[in-house]
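1. Sharing a sequence plus its predicted fold:
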Amino acid sequence: MAHTWDPDRYLQYADERGRPFVDLVGRIDADAPATVVDLGCGPGNLTRLLKERWPDAKVAGVDSSAEMIEKASEIDGIAWQVDDLRTWATPDPLALRAPIDVLVSNATLQWLPEHLDLLPGLLDRVAAGGWFAFQVPGNFDEPSHTIRTELAAQEPYAELTRDARVPTSHAPADYARLLLDLGCEVDAWETTYLHVLTGDDPVFTWVSGTGARPTLQALPDDLRPRFEEEFRARLREAYPADADGRVILPFRRIFVVARKPQR
């Protein structure tokens, strides 16, 4: 079953999800790029920041989710496109595609298990001397993910969730080494954010808008509430609220900023 995205659910923690994007883009030292592309732009709220930073650039946002692009289209001054990241990484032997000065991908590559193999193709889309910057979560060993995996492997869920997409990423050094071997200058690092969340079952709200969404959508309507109830209970135990109702969610993220050789 193909899953769909809910822009409104995703935007519930827009500030927390947006901070890594700001930290990533802050390391791109491009003065006056002509073309800037946000690959995996989601609802476009962060792509808008690219237009604000480089107002004279032609800025485009690309996402495979029609729901996300529909939401993003409410923002003027940016070209929006529904497309698959994998098609962007395919060879262009006739050199028909215009090179991109700044290519950004924020919290998107983790959805493609083969994304390490796609990086050379994506780099090919970047102009000589241009920038390729991406950020992926690196928290897949945390309870927010392991609990979902363990629960989904149990009956009666296992058969239904077996083919649901799950995110994954690599060590920062793996990304850095690959791009260094391609001749790039590379700045790679990792950061663990401590998000302070409030509300009813805030960690469930967070993961149900991103990493857990395909698993939840793989379940039929009559079985999903049972799964969600158990998932919520286990998350509450793993991430207890303090006396003031605050929950701390550690979230490790991996950043890579690469500059392509001038020639």
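-> Ah, there it is.
2. hey, let's count contacts and neighbours off CA atoms from now on
-> Fine.
3. Contacts only, for the residue nearest the centre of the chain.
-> For the chain, the residue nearest the mean C-alpha position is Ala107 (1.5 Å; C-alpha atoms, centre = their mean). For Ala107, the contact set (C-alpha atoms under 8 Å, 6 or more residues apart in numbering) comprises Gly40, Phe134, Gln135, Val136, Pro137.
4. quick one: the last one from Lys71, how far?
-> With distances defined as C-alpha to C-alpha, to the nearest Å, the gap from Pro137 to Lys71 amounts to 23 Å.
5. Now for Gly129, which secondary structure element holds it?
-> Using DSSP states H and E, Gly129 sits in strand 126-137.
6. From the contact counts, what lies against that strand?
-> Applying 3 or more C-alpha pairs under 8 Å, 6 or more residues apart in numbering; DSSP states H and E, one finds that strand 126-137 contacts helix 14-25, strand 100-106, strand 247-259.
7. Packing partners of the second one?
-> The reference is to strand 100-106. Contacts defined by 3+ C-alpha pairs under 8 Å, 6+ apart place strand 100-106 against strand 35-39, strand 126-137.
8. next helix or strand past it?
-> Next along from strand 100-106, by DSSP H and E: helix 115-124.
9. ok, second structure coming up, stack it against the first:
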Amino acid sequence: MHWDPDGYREFTDQRSRPFVDLLSRITPQQPRYVVDLGCGSGELTALLARTWPEAQVHGIDSSAAMIEDARTRAAARPAEAGLTFEVRDLTAWTPGPHTDVVLSNAALQWVPQHRDLLTAWARALGPGAWLAWQVPANFDEPAHALMREIAARPHWRRHLDGALRHRGAVAEPGAYADLLLDAGLEADVWETTYLHLLSGPDPVLRWMRGTGLRPVHARLPATEIAAFEAEYAQELRAAYPPGPHGTRFPFRRILCVGHVPHSSQPGRTRPDS
């Protein structure tokens, strides 16, 4: 699936809010190695490098276009010498003995087996390490429900049947908290609905082009994409009418932070110990 760094970057300020909120709950002492899984074009990975300038900060993403963009931007910031990027499938990655922080921002919803991966990562981390992630939880909102409804119409179903697998893409907060606790980590899990105020014509369509519409674009012939978007945009205008201050776009997200204790509490051991 092709990713467009410029399209994703259009709403950088709004998309970065959950990352910053997640980062505020991660408090390692002098981390050595920090990994950003699903780093995209790397702007937020660079924030990790500025937060922990003594650490080696490594961004991983499966999109060659995103990583090329990230490397180009990093080359223009020589002060961030500890920042590196790699094209890699995050499902093939595992923490090493010196991994102190693992963070994933709005990437794991694309990975069906991500709960198994999170459990494996949690159990592989050493004392004092941190595991944090954020996933969207708005798949029942009109932006996604309308996309699925249009994709199921006869004209589009021949190309898009099975392309949009949103249901069950993420777990509920309690399930993520249990995952961390079962692996022996301390858990800080919460959900937030950000009420974004978007401007300009068809802003929700433009937002979705950067993320949720990618599977549609990947499946449709190039000659059909504009027609699908026109049909989708008409439905979105009714669901998200512009107001005097812009278009309100509620976005629910689930944020999770786990911390491996430096030493077990009395009577408490990690499952893999």
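-> Looks like it arrived, so ask away. Fair warning: this is a prediction, and the values are worked out from it, not measured in the lab.
10. Superpose the two chains and report the TM-score.
-> TM-score for the superposed chains, counting by TM-score structural alignment, normalised by the length of the first structure: 0.92, backed by 254 aligned residues with a C-alpha RMSD of 1.5 Å.
11. on that earlier part again, now, of the contacts of Ala107 of the first structure, which are buried?
-> Among the contacts of Ala107 of the first structure, those buried by neighbour count (16 or more other C-alpha atoms under 10 Å) are Gly40, Phe134, Gln135, Val136, Pro137.
12. got those as JSON lines, with distance to Leu49 of the first structure columns?
-> Putting these into JSON lines (distance: C-alpha to C-alpha, whole Å) gives the following:
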{"residue": "Gly40", "distance to Leu49 of the first structure": "14"}
{"residue": "Phe134", "distance to Leu49 of the first structure": "15"}
{"residue": "Gln135", "distance to Leu49 of the first structure": "16"}
{"residue": "Val136", "distance to Leu49 of the first structure": "19"}
{"residue": "Pro137", "distance to Leu49 of the first structure": "20"}
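13. Pick out whichever of those residues sits closest to Arg177 of the first structure.
-> Closest approach to Arg177 of the first structure among these (C-alpha to C-alpha): Phe134, at 14.7 Å.
14. Count the neighbours of Arg232 of the first structure for me.
-> Counted by other C-alpha atoms under 10 Å, the residues lying close to Arg232 of the first structure total 19.
15. hey, where'd the helices end up in the stretch 101-250 of the second structure?
-> Remark: helices assigned in the stretch 101-250 of the second structure by DSSP state H, counting those that start in this stretch are 114-124, 142-151, 154-160, 173-182, 203-209, 214-219, 222-239.
16. how about JSON lines for these, with distance to Thr247 of the second structure added?
-> Shown next, in JSON lines, are the helices of the stretch 101-250 of the second structure (distance: least, C-alpha to C-alpha, whole Å):
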{"stretch": "helix 114-124", "distance to Thr247 of the second structure": "33"}
{"stretch": "helix 142-151", "distance to Thr247 of the second structure": "13"}
{"stretch": "helix 154-160", "distance to Thr247 of the second structure": "28"}
{"stretch": "helix 173-182", "distance to Thr247 of the second structure": "28"}
{"stretch": "helix 203-209", "distance to Thr247 of the second structure": "7"}
{"stretch": "helix 214-219", "distance to Thr247 of the second structure": "22"}
{"stretch": "helix 222-239", "distance to Thr247 of the second structure": "9"}
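17. Please produce JSON lines containing the helices and strands packed on strand 100-106 of the first structure, extended by distance to Ala14 of the first structure.
-> Formatted as JSON lines, those follow (distance: least, C-alpha to C-alpha, whole Å):
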{"stretch": "strand 35-39", "distance to Ala14 of the first structure": "17"}
{"stretch": "strand 126-137", "distance to Ala14 of the first structure": "16"}
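18. Show me the one of these that comes nearest Arg263 of the first structure.
-> Taking C-alpha to C-alpha, strand 126-137 is the member of those nearest to Arg263 of the first structure, at 5.6 Å.
19. Mean distance between that closest one and the second structure after superposition?
-> Superposing on the second structure and averaging over aligned pairs (mean C-alpha distance after the TM-score superposition for the first structure), strand 126-137 of the first structure comes out at 1.0 Å.
20. I'd say Ile150 of the second structure and Leu160 touch.
-> No. Using C-alpha atoms under 8 Å, Ile150 of the second structure makes no contact with Leu160, being 9.6 Å away.
21. More neighbours: these two, which one.
-> Neighbours were counted for Ile150 of the second structure and for Leu160 using other C-alpha under 10 Å; Leu160 has more, 21 against 18.
22. is it true that that one touches His217?
-> No. With contact defined as C-alpha under 8 Å, Leu160 of the second structure does not count as touching His217 (9.7 Å).
23. so which of the helices and strands packed on strand 100-106 of the first structure gets nearest Pro250 of the first structure?
-> Each of these has some distance to Pro250 of the first structure by C-alpha to C-alpha; the shortest is strand 126-137, at 11.3 Å.
24. Centre of the chain to the closest one, how far?
-> A distance of 14 Å separates the centroid of the chain from that of strand 126-137 of the first structure, by C-alpha atoms, centre = their mean, to the nearest Å.
25. now the angle from that strand to strand 100-106?
-> Orientation check (axes from the mean of the first three to the mean of the last three C-alpha atoms, to 10 degrees): strand 126-137 of the first structure against strand 100-106 gives 10 degrees.
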